[in-house]
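[1] next input, structure requested:
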Amino acid sequence: MTGMSDISRRRFLGTAAGAAGLALATACGSVSPQSAAPSASKGGKLTLTMFAFLGGDLGKMPKEFAKEYMASHKNVELKIYEQSNSVGYTKMLAQKKAAPDRPLVNFGFFNAQTSVQGADDKMFTKLDYSAMSNAADIDERFRYDDGIGIGIGIDQLGLLYNKQEISQAPGSWADLWNHAHQGKVAFFSFPWYAVYMAAKLNGGGLENMEPGWELWKREAKQIRLLVESNPQYLNVLSNGTAPLTAYFAGTGQQWINSGAPLTYVVPKEGAIPLPVNLQAVAGQSQSQLEAIHDIINEMLSPKWCARWAETSVEVPANTKAELPENLAGLPAFSKATSDGFQQIDYGIVGRNNAEWQKRWETDVASRI
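    Alright, predicted model coming up:
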């Protein structure tokens, strides 16, 4: 088993969910950046704003949860701010600078990249796990030593290929640079994970990426193109332009469910885990934080973790949550896959991401 329990400050990096553009309406209320800060409504209710991912079915579970929670907690009003983390977090930072005691949102769903950045920016506040009964059931790898956030679901990076174009299924990260697939590989923008796995399989790792850089500099012609959007990605994978990639299991499964001729493979060296965290934002009153702890605790229950897994196509972080029936038989969601996740110190990834991206552009992308 390759766990992450020995990482003292485990933060996580991934691509931001959703699309650009501001979309703030929800079934539970409409939120604008100017009005999203916590307040008491005219009826004396405690009003809290939850950050939810924009795109696909990612807003379903938060909206369903908010409706049920408000029905049993008449003194709380939950509004939902739907946005990609990349766009929304920029607005959160601006609000923090303008009025640190009136955050744009109070709590919500944050991807790995935002969790790394938020910890460094002191955007998030520590959660008291002892005050949340369901926290004990969360996979220990996604309960963090600093208490900044807690996992609700885990996506993963593995291999995705067009089964009509590639007859022999890839089974290793090394297949990305196997000359049998020369000119057939696509990546989304900057795939740090491809460089990392090339480094690891050639004597390096996150703290020594040189073997990975040298490999991809040498093997840049493996890559047919770099895509800039999910629709473009799906198109080039499906039509055979570039039938092999490394990408999210969740997104891949959604494409497969839509009829795309694709198959997701867990590499023999292990998939790379990318958790989604629930975070409480700093700068709030004690009463707000107490309510947020209660809300997050409910969201961590087996029922709601399973619902999040179903709508986001992720592994539930609660070890007592049952996998949705439509996911239970898939290799990506097996216990063996979870137990075999790559051990990643995302603090290292976060600190080096900007520099790595520049190097990818100069050393690799320029040679494609």
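
[2] please count neighbours and contacts with C-alpha atoms only from this point.
    Fine.

[3] so residue 322: helix, strand or coil?
    Reducing the assignment at residue 322 to three states with DSSP: H, G, I helix; E, B strand; the rest coil gives coil.

[4] that one: how many residues sit nearby?
    Neighbour count of residue 322, defined by other Cα atoms under 10 Å: 16.

[5] quick one, what contacts it?
    Residue 322 sits next to 302, 306 when contact means Cα atoms under 8 Å, 6 or more residues apart in numbering.

[6] separation between it and residue 43?
    38 Å (Cα to Cα, to the nearest Å).

[7] ditto for residue 317
    Distance of residue 317 to residue 43, given as Cα to Cα: 36 Å.

[8] got it, and residue 138?
    Residue 138 sits 36 Å away from residue 43, going by Cα to Cα.

[9] more neighbours: those two, which one.
    Each of residue 138 and residue 43 has its neighbours counted (other Cα under 10 Å); residue 138 has more, 23 against 7.

[10] residue closest to the middle of the protein?
    residue 111 (4.0 Å; Cα atoms, centre = their mean).

[11] that one against residue 273, yeah?
    No - the pair formed by residue 111 and residue 273 falls short of the contact definition of Cα atoms under 8 Å, at 11.7 Å.

[12] quick one, helices of the stretch 251-368 of the chain?
    Remark: helices of the stretch 251-368 of the chain, listed N- to C-terminal, are 286-299, 302-312, 325-328, 335-339, 346-359; assignment by DSSP state H, counting those that start in this stretch.

[13] which one of those helices lies nearest to residue 222?
    Smallest distance to residue 222 across the helices of the stretch 251-368 of the chain (Cα to Cα): 17.6 Å, for helix 346-359.

[14] counting by contacts, list what that closest one packs against.
    Helices and strands touching helix 346-359, as assessed by 3 or more Cα pairs under 8 Å, 6 or more residues apart in numbering; DSSP states H and E, comprise helix 112-120, helix 192-200.

[15] mind putting the ones you listed into CSV with mean neighbour count and distance to residue 250?
    Putting those into CSV (neighbours: other Cα atoms under 10 Å; distance: least, Cα to Cα, whole Å) gives the following:
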stretch, mean neighbour count, distance to residue 250
helix 112-120, 22, 15
helix 192-200, 22, 17
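
[16] what's the closest of the ones you listed to residue 328?
    Using Cα to Cα, the nearest of the helices and strands packed on helix 346-359 to residue 328 is helix 112-120, at 24.3 Å.

[17] strands of this structure, start to end?
    In order along the chain, the chain carries the following strands (DSSP state E): 25-26, 29-30, 39-40, 46-53, 76-83, 107-110, 124-125, 150-162, 185-188, 223-227, 244-248, 262-265, 272-281, 315-316.

[18] how about this one, so we can line them up?
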Amino acid sequence: MRHSTYRAAMAAGLAALLGATATFAQTKSLVVAGYGGSWEQQLRKDVFPAFEAKHGVKIDYVAGNSTDTLAKLQAQKGNQLIDVAIVDDGPMYQAIQLGFCGKLDGLDKSELYPAALFKDDKAVAVGQTGTGFMINTKTFKDKSWATPTSWNDLKDAKFKKLLVIPPINNTYGLYTLMMFARMNGGGEKNIEPGFKVMKADVNPNVLVYEPSPGKMTELFQSNQGQIAVWGTGRVQAFANTGFPVDFIYPKEGAPILLASACPVAKASPNPLAQEFIKTLISAPVQTVLAKEMGNGPVNTKVDVNMPELRMAPVGERAKLVIQPDWDAINAQREDWTKRWNREVER
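    As a prediction, this is how the structure comes out:
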């Protein structure tokens, strides 16, 4: 298996980090809600076992999109079952605003990039991802198609029913709408141009608006999808399986997505929630997530020059990163979602 020698070394380092003493042995379970797909697979393989062994705990993982997790927090208000929420930065700002996140105590900020920090330590980023295009390199080569370089290339008629975009309740779909608004005289505070382009020029090319990471990869494996809007980490994880895909940074910019975690506020918070999040942002785990998934690390001690980060928004590629205005987005996101469902994804 790829990285087998590396994995053994990292396992030893992670075991040393976690130790062998069950500090909170009395805690029997920890409920973590986060992403599915490659994220869930990697956490189950490289993070959960050592953490469970140290703390004598069983991690119950609830997989779902960020908006699904936020909806669960809203539905469980006053009786939260989730201990740790892992969601995109946009929904995380909403979760904090709604009072769903407790404070991270004793957060060592000296090892973290400033972009990973949230106000009042109510959350912390656990990975950085750039948003752009995933292409099937074999198909593009066989058809002699030029590599797309612009968001406007998604309007090209040759991609009719070959383009896959996540829906607006997924950050990648939201970013697609935002970029077309920005490029046509609007932006987060004037989304109208984005809707106009999506309906008239992009929608005819869309095979499906797919929220599931697993189904996204299936669409490419079955040769139905040939180009998609997705994130660097997802594409790198898919490429690591040997499938011929690559990530393209559009010249107009790649909106940044910060996978973020917070301890859920509740009357009797699980003390292991804090420990789990600190484990996620530790150098050993951040290195594993970078090596295996291509996630841009948030810990400064991780080597960003490793070949596995060739797609990640680090180094020179970081210059193409765009920071969205989440205050403006979240103030209107519900209305945008309703309109998207009426006018775009019908």
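
[19] now the TM-score, please.
    A TM-score of 0.76 describes the superposed chains when it is computed by TM-score structural alignment, normalised by the length of structure 2; 312 aligned residues with a Cα RMSD of 3.2 Å.

[20] one step back: got the helices of the stretch 251-368 of structure 1 as CSV, with distance to residue 122 of structure 1 columns?
    Converted to CSV, the helices of the stretch 251-368 of structure 1 look like this (distance: least, Cα to Cα, whole Å):
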stretch, distance to residue 122 of structure 1
helix 286-299, 16
helix 302-312, 26
helix 325-328, 36
helix 335-339, 30
helix 346-359, 15
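
[21] so which of those is the most surrounded?
    Per-residue neighbour counts averaged over each of those give the maximum for helix 302-312, namely a mean of 22 (mean count of other Cα atoms under 10 Å).

[22] taking strand 46-53 as reference, get the angle to that helix.
    Helix 302-312 of structure 1 and strand 46-53 meet at an angle of 40 degrees, taking axes from the mean of the first three to the mean of the last three Cα atoms, to 10 degrees as the criterion.

[23] helices or strands next to helix 302-312 of structure 1 in the packing?
    Taking 3+ Cα pairs under 8 Å, 6+ apart as contact, the helices and strands that helix 302-312 of structure 1 lies on are helix 60-72, strand 150-162, strand 315-316.

[24] using a markdown table, lay out these together with mean neighbour count.
    Formatted as a markdown table, the entries for these read as follows, by neighbours: other Cα atoms under 10 Å:
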| stretch | mean neighbour count |
| --- | --- |
| helix 60-72 | 16 |
| strand 150-162 | 26 |
| strand 315-316 | 31 |
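
[25] among the ones you listed, which comes closest to residue 210 of structure 1?
    The closest approach between residue 210 of structure 1 and any of those, judged by Cα to Cα, belongs to strand 150-162 at 21.4 Å.

[26] that closest one vs structure 2, average offset?
    In the superposition with structure 2, the aligned residues lie an average of 1.4 Å away from strand 150-162 of structure 1, counting by mean Cα distance after the TM-score superposition for structure 1.

[27] in structure 2, which residues correspond to that strand?
    Counting by TM-score structural alignment, strand 150-162 of structure 1 falls onto residues 124-136 of structure 2.

[28] before we move on, back to that, show me the one of the helices and strands packed on helix 346-359 of structure 1 that comes nearest residue 305 of structure 1.
    With Cα to Cα, the closest approach to residue 305 of structure 1 among those belongs to helix 112-120: 17.5 Å.

[29] other SSEs contacting the closest one?
    Taking 3+ Cα pairs under 8 Å, 6+ apart as contact, the helices and strands that helix 112-120 of structure 1 lies on are helix 85-98, strand 272-281, helix 346-359.

[30] right, so of the ones you listed, which gets closest to residue 161 of structure 1?
    Nearest to residue 161 of structure 1, of those and by Cα to Cα, is strand 272-281 at 16.9 Å.

[31] for residue 301 of structure 1, find the nearest of the helices and strands packed on helix 346-359 of structure 1.
    Comparing those against residue 301 of structure 1 with Cα to Cα, the closest turns out to be helix 112-120 (21.1 Å).

[32] ok and the closest one relative to strand 150-162, angle-wise?
    Here helix 112-120 of structure 1 points in a direction 150 degrees away from that of strand 150-162 (the same axes, to 10 degrees).

[33] helix 112-120 of structure 1: average distance to aligned residues in structure 2?
    Here helix 112-120 of structure 1 is compared with structure 2 after superposition; its mean distance to the aligned residues, by mean Cα distance after the TM-score superposition for structure 1, is 3.3 Å.

[34] that helix vs helix 85-98, what angle?
    With the same axes, to 10 degrees defining the directions, helix 112-120 of structure 1 sits at 20 degrees from helix 85-98.

[35] what angle separates helix 112-120 of structure 1 from helix 346-359?
    With the same axes, to 10 degrees as the basis, helix 112-120 of structure 1 and helix 346-359 are set at 110 degrees to each other.

[36] export the strands of structure 1 to JSON lines and append columns for distance to residue 335 of structure 1.
    Supplementary listing: the strands of structure 1 in JSON lines, determined by distance: least, Cα to Cα, whole Å:
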{"stretch": "strand 25-26", "distance to residue 335 of structure 1": "35"}
{"stretch": "strand 29-30", "distance to residue 335 of structure 1": "38"}
{"stretch": "strand 39-40", "distance to residue 335 of structure 1": "43"}
{"stretch": "strand 46-53", "distance to residue 335 of structure 1": "26"}
{"stretch": "strand 76-83", "distance to residue 335 of structure 1": "32"}
{"stretch": "strand 107-110", "distance to residue 335 of structure 1": "24"}
{"stretch": "strand 124-125", "distance to residue 335 of structure 1": "31"}
{"stretch": "strand 150-162", "distance to residue 335 of structure 1": "13"}
{"stretch": "strand 185-188", "distance to residue 335 of structure 1": "27"}
{"stretch": "strand 223-227", "distance to residue 335 of structure 1": "32"}
{"stretch": "strand 244-248", "distance to residue 335 of structure 1": "18"}
{"stretch": "strand 262-265", "distance to residue 335 of structure 1": "15"}
{"stretch": "strand 272-281", "distance to residue 335 of structure 1": "13"}
{"stretch": "strand 315-316", "distance to residue 335 of structure 1": "10"}
